[in-house]
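> predicted model and sequence below, questions to follow.
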Amino acid sequence: MRFFTRLWPYILRYRFRMSVGLLALAAASGASIMAPYVLGRAVDGLREGVTRRELLFFAGLTIGIQTIDSGLRFVTRVFVSGSSRKIEYDLRNDVYAHIQSLDQKFFQDNQTGDLMARVSNDVTTIREILGPGLMDLCRSILLFVAGLAIMLTIDVKLALLAAMPLPLITLLFVWVGSVIEKRFHAVQTQFGGLTTFVQENFSGARVIKAYVQEENEAAAFEREAKAFEKANLAWARLSMALWPLLTVLIGISTVIVIYAGAMEVKSGAITLGQFVQFNSYIVLLSMPMVNLGWTLNMYQQAAASMERVEEVLSRRPAVTDAPGVRPLPEIRGGIGFEGVSFGYFNRPVLHDITLDVPAGSMLAIVGPTGTGKTTLVSLIARVYDVKAGRITIDGHDVRDVPLAQLHRAVAFVPQESFLFSATLEENVAWGGDVDPAHVQQAVDLAQLSNDLPQLPRGMQTMVGERGVSLSGGQKQRTAIARALAREAPILILDDALSHVDAYTEERILSGVRRYIAGRTAVIIAHRVSAVKWADQIVVLESGRIVERGTHDELVARDGPYAQLDRRQRLEEQLEDDGGDGVS
C-alpha cells in the first residue's frame, strides 16, 4: 500500500485515460471468456449433426471474438501504457526538481551515480508496474474470476480440482515476494554504486592516464561489475524459479482435471463439448496464473525502486524559506556578520565572527588553508544556516530574505570552476537572459578575450564536459565572466584566481574593480597582490578573525598579514632573480 500511496496523485492525474484503458481491458477479457463457450457449443453441435452453415457461423463468431479482443487490448495498451509513460515523465521531473531543491549536505551524503540511478532506472521500474504490470494484473484477475465462475456452473468438482493449486501458489507468492523485493533493492543499490564508479572515472580520465592507472581502474571496475552481477544473479535465480514452480503446479492440476473430466464425460455427467469448453478455460486461465507470478515479481521490483525514490522525496531541505517571508524591495549589498559561529558534524569551524561590509565596498579574506574562509562566504548565500549569531543583508537577517531573491543577488565563483557541456558563450550567459553586450563586457573584464582567437570557433566553441577542452586558467576566467555577466549586487570570488599568473590576475582585478563600482565584493585569495586594494582585509586563523584593516594598516602592524606580504614579495624577488640569472 505504501507503493500506491505515493503514486496515487499521479494516477489520479490521468484517471480518465486509465479508466478508458481499464474498461477496454474488461471488455477484452469478456471477449476472451466467450471463445471457449463458442468452441464448446461447436463441439456439441458436431455430435448433434451441425450443418455447414452453423459451422461457418461458429468459425466467423470465433474470428470476430478474437478480432474484438485484439482491438480492445490495443486500446488498453494505448491508454494504460500511455498513461504510465506520462506518470513516469511527471515522477522523474518531480524527483529531479526535488533533488535540486535540497541543501549541500544531501549531495555530500549521496553519490552522484546513485542519484542518477534513482532518477533513471528506479523510475523506469516503477513505470513498468503501472503499464504492463497493471494490465496483466487486471486481465489475470478478470479472466480468473469469470472463468472460474463459468467452470463452477459446468461442474463444481472439476472446478475445485482446477483451483487446487491456488493455496500453494498463494503461499509461494507470500514467501518469495518479500525476498525478491530485498534482493532487487540490493541490485539497484549496486547499480548506483557502479554508475558512480563509471561517472567518477570518466570525469577523472585525465588523472587516470597521467598516473598510468588504466589497468588498476579496469580491475576495480571489474570488481564493481562482478558485485553487480552477483546481486543480479541472486535476484534472478529466485525470480526465475517462480516460472517452473507455477508451471509444474498448473500442469499437475491440468492432468488431474483431464482425467477426472474424461470420467465425467464417460459417465454422462457432462457433454464432450462442456469437457472441451472446460479444458479451454483451464488453458485460458493458466497464463493469467503464470502472469500473476510475473506481476508479483514486477511489483516487488517496483516496491524496491519506490523505496529508493521515496528516500529522496522524503528528504527535506535543511535550508528553506521561513513562513510568510517577503522579498525585499531592493538589495544594495550591505553584509553583516553578528557573532556568527558554525561547524560541520559537531566540529566547530567558525568562532564568533563579527564583520560589517558596507554596500559597495570590497572585503578580502586571507588565511591558511582550512581556516573556514569558504565556509564563511558560503553562509552569505545560505548554502548553510548559521548555528549561532546571524548574518544580515542590508540589515535584514538572511533567513528573512526569500532564497530565490538571495541567490539572484549573489554571484558566486567557487574554488573549482564548473562548466557545462555547451558553448563558451552559453556558459558565460548561463543562469539567465543575459544581454549579448553584457556577455562580451564580462568576457573582456575576465581577460578571456585574448584567448578567443586560439579557440576553434571563438565564443561558439564547445567547451566539453566540465570544460575539459579549456585550461585551468581559462575555466576560472570563464566562471568569473559568468558571475560578472549576472550583474548581481554582491560578487564573491572564492580563490577564483589560483590558476592564473600574477600579470593576468592584476588585469582581471583591475576589471573587477571597475565592475564592482557601487557593488559589494568579497574576495578570498592567497596572494596579497590580489587583496591589497580591498577596503577591508580580514585574516582568519583557526576559524577566528585575528586581524582586520586596510593593506597599509595591516602591514604597519607587523602581524600575520605583514609576514605573509614579506614572504610573498621575497618569493617574487627570488623568482625574478632566478629569471635574470638564466637570461
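Yep, that arrived.

> going forward, measure contacts and count neighbours with C-alpha atoms only.
Will do.

> list the contacts for the residue nearest to the spatial centre of the chain?
Closest to where the C-alpha atoms of the chain average out (Cα atoms, centre = their mean) is V119, at 3.4 Å. Neighbour list for V119: R92, V95, Y96, V309 [criterion: Cα atoms under 8 Å, 6 or more residues apart in numbering].

> SS state for T354?
State at T354, reduced to three classes by DSSP: H, G, I helix; E, B strand; the rest coil: strand.

> brain fart, I391
Secondary structure assignment for I391 (three-state DSSP): strand.

> my guess is it contacts D397. True?
Yes: at 5.7 Å, I391 counts as touching D397 under the criterion of Cα atoms under 8 Å.

> relative to D397, how far out is T153?
Distance of T153 to D397, given as Cα to Cα, to the nearest Å: 77 Å.

> so for the two, which residue has more residues nearby?
Set side by side, T153 and D397 show more neighbours around D397, with 14 against 9, by other Cα atoms under 10 Å.

> that's a helix at the residue nearest to the centre of the chain, yeah?
Yes: under three-state DSSP, V119 falls within a helix.

> ranges for the strands of the stretch 401-550 of the chain?
Assigned by DSSP state E, counting those that start in this stretch, the stretch 401-550 of the chain shows strands spanning 410-413, 490-494, 520-524, 536-541, 544-549.

> figure out which of those strands is closest to G21.
strand 410-413 (50.6 Å; Cα to Cα).

> what separates the closest one from the chain centre, distance-wise?
Centre-to-centre, strand 410-413 and its host chain are 25 Å apart (Cα atoms, centre = their mean, to the nearest Å).

> tell me what it is packed against?
Helices and strands touching strand 410-413, as assessed by 3 or more Cα pairs under 8 Å, 6 or more residues apart in numbering; DSSP states H and E, comprise helix 472-486, strand 490-494.

> second one coming, line it up with the first:
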Amino acid sequence: MTRREFTVADEYQYDHRSPVRWLASHILRYPVLLVTFLVTTFGMAGSQSMSAVMVGRAFDTVVQEAGVAALTGAALLVVAAYVGYGLFDIVNSMAIRVLAQRVERDARDELYLSLLSKSQTFHGRQRVGDLMARATNDVQQVNQFVSPALGMTTESTLTLVIPLITIATLNTNLLLAPVLFLTGLTFALRYHNQNLRPVAGQLRQRFGVMNAGLAETITGIEVVKGFAQEPAEEARFSENAQGYRDAFVREGEVNARYLPLLLYGVAFGLAFGHALLLFQQGAISVGQVITFMALLGTLRSPIRFLLTTSSVVQQSLASARRILEMILTETELDQNTGGIAKPMVG
C-alpha cells in the first residue's frame, strides 16, 4: 500500500507488481466477458478449420463420383461452418469490445482516485501536459491493449494452433513444413518484439514531453507574448515534435523488418511441394491436398494481425507503465488515521 494523504472507501484493489499484472487484474475483474470471448474464439477457429475440411471432402466427392446427394451434404456442411463462424464472430466482437471499454473506464477511475489521494505538493511538481497525456491518451491505449491487441493476438494464436491439429488428422507427414514454420515464427516474433519494445516506450515518452511543453506554453501565453518569446517557444515545440516524429519513424523501420511474412511465403511454397510429393506417392488424396493448402491459407491473416498487434501491445505496455508509475508515486504526507478530533473550545 502506497502512502496517501486521502483514501477512498471500498476502493477495488488491483495488482501493481508490474504493468502486465496490473492489466491482467483489470481484465480478470470481468470473468464472464473473458470466458465468453475465449469460448467464441475457439468456436471461430474451429469453424474456420472445419470449413476447409468440408471443402476438401467436397472435392473428393466429385472425384469419386459419389453422387449429387453426397455433394449437397458436403456443401451444406460448408455453409453451416461459415454461418457458425459468423455467429461466433458477432458474440466474440461484442464481448471483447465491452471488456475493453470497461477496462479503460476502470483504469481511468483508478488513476483519478490515485490523483485525488495525492498531496498538493505532488500536483505542484507535475507537468500538466504530461499528466493529461497519461490520463487521456495512455488510458485510451489501455483500451487498445484489450481490443484489438489482446483479441487479435488470442485469435491469431488459436488460428495458428487449431489448423495444425486439423492437419495432423489428415496425415501426420503434412506437419513437417508447418512445424518448421511455427518454430521460425516463434524466434522471429521474439526478435521483433525485443527491437520494438524500447522504441514503443520512447514513443510514448516523447508524446508526453511534447504534450507537456505545448500545455505549458498555452497556459503561459501572456508571459510568452509579454517577453517576446514566441520564436523560442516555437523552436522548443518543433524540437519536441521532431523527437516524437523520429521515434515514430524508428517504429516504422522496426515494423518494416517484420520477418514472419517472409517465412510464411517460403513455408507455403515448401508445404505445397511436400503435399504434391505425398499425393504422387498415393499417401493423400486430392481433397486432402486442397484441405491442407486451405488450412495453410488461414495462417496468412493471423501473421498479418501479429504485425499490428505487436506494435499496439508494446505501446500499451509502455502506457500502462507510465500510468502505474503515477499511481505508485508516494506523497510525503501520509494520512493520519490516528489523529484526535475534538470540538475547539476557548
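Now that the structure is in, tell me what you want to look at. The model shown is predicted, which means the values in this text are computed figures rather than measured ones.

> kindly provide the TM-score of these chains.
Laid over one another, the chains give 0.88 as their TM-score (TM-score structural alignment, normalised by the length of structure 2), with 330 aligned residues with a Cα RMSD of 2.1 Å.

> sorry, back to before: JSON lines please, covering the strands of the stretch 401-550 of structure 1 and showing mean neighbour count.
Formatted as JSON lines, the strands of the stretch 401-550 of structure 1 follow (neighbours: other Cα atoms under 10 Å):
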{"stretch": "strand 410-413", "mean neighbour count": "23"}
{"stretch": "strand 490-494", "mean neighbour count": "25"}
{"stretch": "strand 520-524", "mean neighbour count": "24"}
{"stretch": "strand 536-541", "mean neighbour count": "22"}
{"stretch": "strand 544-549", "mean neighbour count": "17"}
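
> redo those as a markdown table? Include distance to I256 of structure 1.
Shown next, in a markdown table, are these (distance: least, Cα to Cα, whole Å):
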| stretch | distance to I256 of structure 1 |
| --- | --- |
| strand 410-413 | 77 |
| strand 490-494 | 79 |
| strand 520-524 | 84 |
| strand 536-541 | 86 |
| strand 544-549 | 85 |
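
> and G129 of structure 2, what is it in contact with?
Counting by Cα under 8 Å, 6+ apart, G129 of structure 2 makes contact with G208, V209, N211, A212, G213, L214, A215, E216.

> against structure 1, where does whichever strand or helix holds it fall?
Per DSSP states H and E: G129 of structure 2 is located in helix 128-133. Alignment of helix 128-133 of structure 2 against structure 1: residues 112-117, by TM-score structural alignment.

> only the buried residues of the matching stretch, if you could.
Neighbour-count burial for stretch 112-117 of structure 1, counted by 16 or more other Cα atoms under 10 Å, picks out T112, G113, D114, L115, M116, A117.

> stretch 170-181 of structure 2 too?
L170, L174, L175, A177, P178, F181.

> and for that stretch, what span of structure 1 is it aligned with?
Going by TM-score structural alignment, stretch 170-181 of structure 2 sits over residues 154-165 in structure 1.

> cool, and stretch 198-211 of structure 2?
Counting by TM-score structural alignment, stretch 198-211 of structure 2 corresponds to 182-195 in structure 1.

> likewise for stretch 100-117 of structure 2?
Using TM-score structural alignment, stretch 100-117 of structure 2 lines up with residues 84-101 of structure 1.

> starting at the chain centroid, how far to that stretch?
Centroid separation between stretch 84-101 of structure 1 and its chain, computed with Cα atoms, centre = their mean, is 9 Å.

> that stretch vs structure 2, average distance?
With mean Cα distance after the TM-score superposition for structure 1, stretch 84-101 of structure 1 departs from structure 2 by a mean of 1.2 Å once superposed.

> check which residues of that stretch are buried.
Burial within stretch 84-101 of structure 1, assessed by neighbour count using 16+ other Cα under 10 Å, is assigned to S84, R85, K86, I87, E88, L91, R92, V95, Y96, H98, I99.

> quick check: next helix or strand after the helix holding G129 of structure 2?
Using DSSP H and E, the helix or strand that directly follows helix 128-133 of structure 2 along the chain is helix 139-144.

> ok, and what's touching that next one?
23, 100-101, 103-104, 107-108, 312, 315-316, 319-320, 323.

> what's the farthest-apart pair in the residues you listed?
Maximum distance among these (Cα to Cα): 18.8 Å, for R108 and V312.

> before we move on, back to that, nearest to Q280 of structure 2 among the buried residues of stretch 170-181 of structure 2?
Nearest to Q280 of structure 2 among the buried residues of stretch 170-181 of structure 2, with distances taken as Cα to Cα, is L174, at 13.7 Å.

> the closest one and A275 touch, don't they?
Yes: at 6.8 Å, L174 of structure 2 counts as touching A275 under the criterion of Cα under 8 Å.

> hey, what's in contact with both of the two?
Residues touching both L174 of structure 2 and A275 by Cα under 8 Å, 6+ apart: F292.

> as CSV, the buried residues of stretch 112-117 of structure 1 with distance to F3 of structure 1 would be great.
Below are those laid out as CSV (distance: Cα to Cα, whole Å):
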residue, distance to F3 of structure 1
T112, 25
G113, 24
D114, 21
L115, 20
M116, 21
A117, 19
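
> just give the nearest non-adjacent residue to V413 of structure 1, would you?
The shortest distance from V413 of structure 1 to any non-neighbouring residue, by Cα to Cα, 6 or more residues apart in numbering, is to L493 (5.0 Å).

> aligned partner of that neighbour in structure 2?
Here L493 of structure 1 stays unmatched in structure 2, going by TM-score structural alignment.

> which residues touch L493 of structure 1?
Taking Cα under 8 Å, 6+ apart, we find L493 of structure 1 in contact with F412, V413, P414, I480, A521, V522, I523, I524.

> switch to 10 Å and redo it
By Cα atoms under 10 Å, 6 or more residues apart in numbering, the residues touching L493 of structure 1 are 364, 374, 377, 411-415, 479-480, 483, 521-525.

> then I165 of structure 2?
S49, T172, L175.

> overlap between those and structure 1?
Contacts from these that recur in structure 1, judged by both residues aligned by TM-score structural alignment, their matches' Cα atoms under 10 Å, are T172, L175.

> so what's the residue count around the alignment partner in structure 1 of R300 of structure 2?
Counting by TM-score structural alignment, R300 of structure 2 corresponds to S286 in structure 1. Neighbours of S286 of structure 1 under the rule other Cα under 10 Å: 19.
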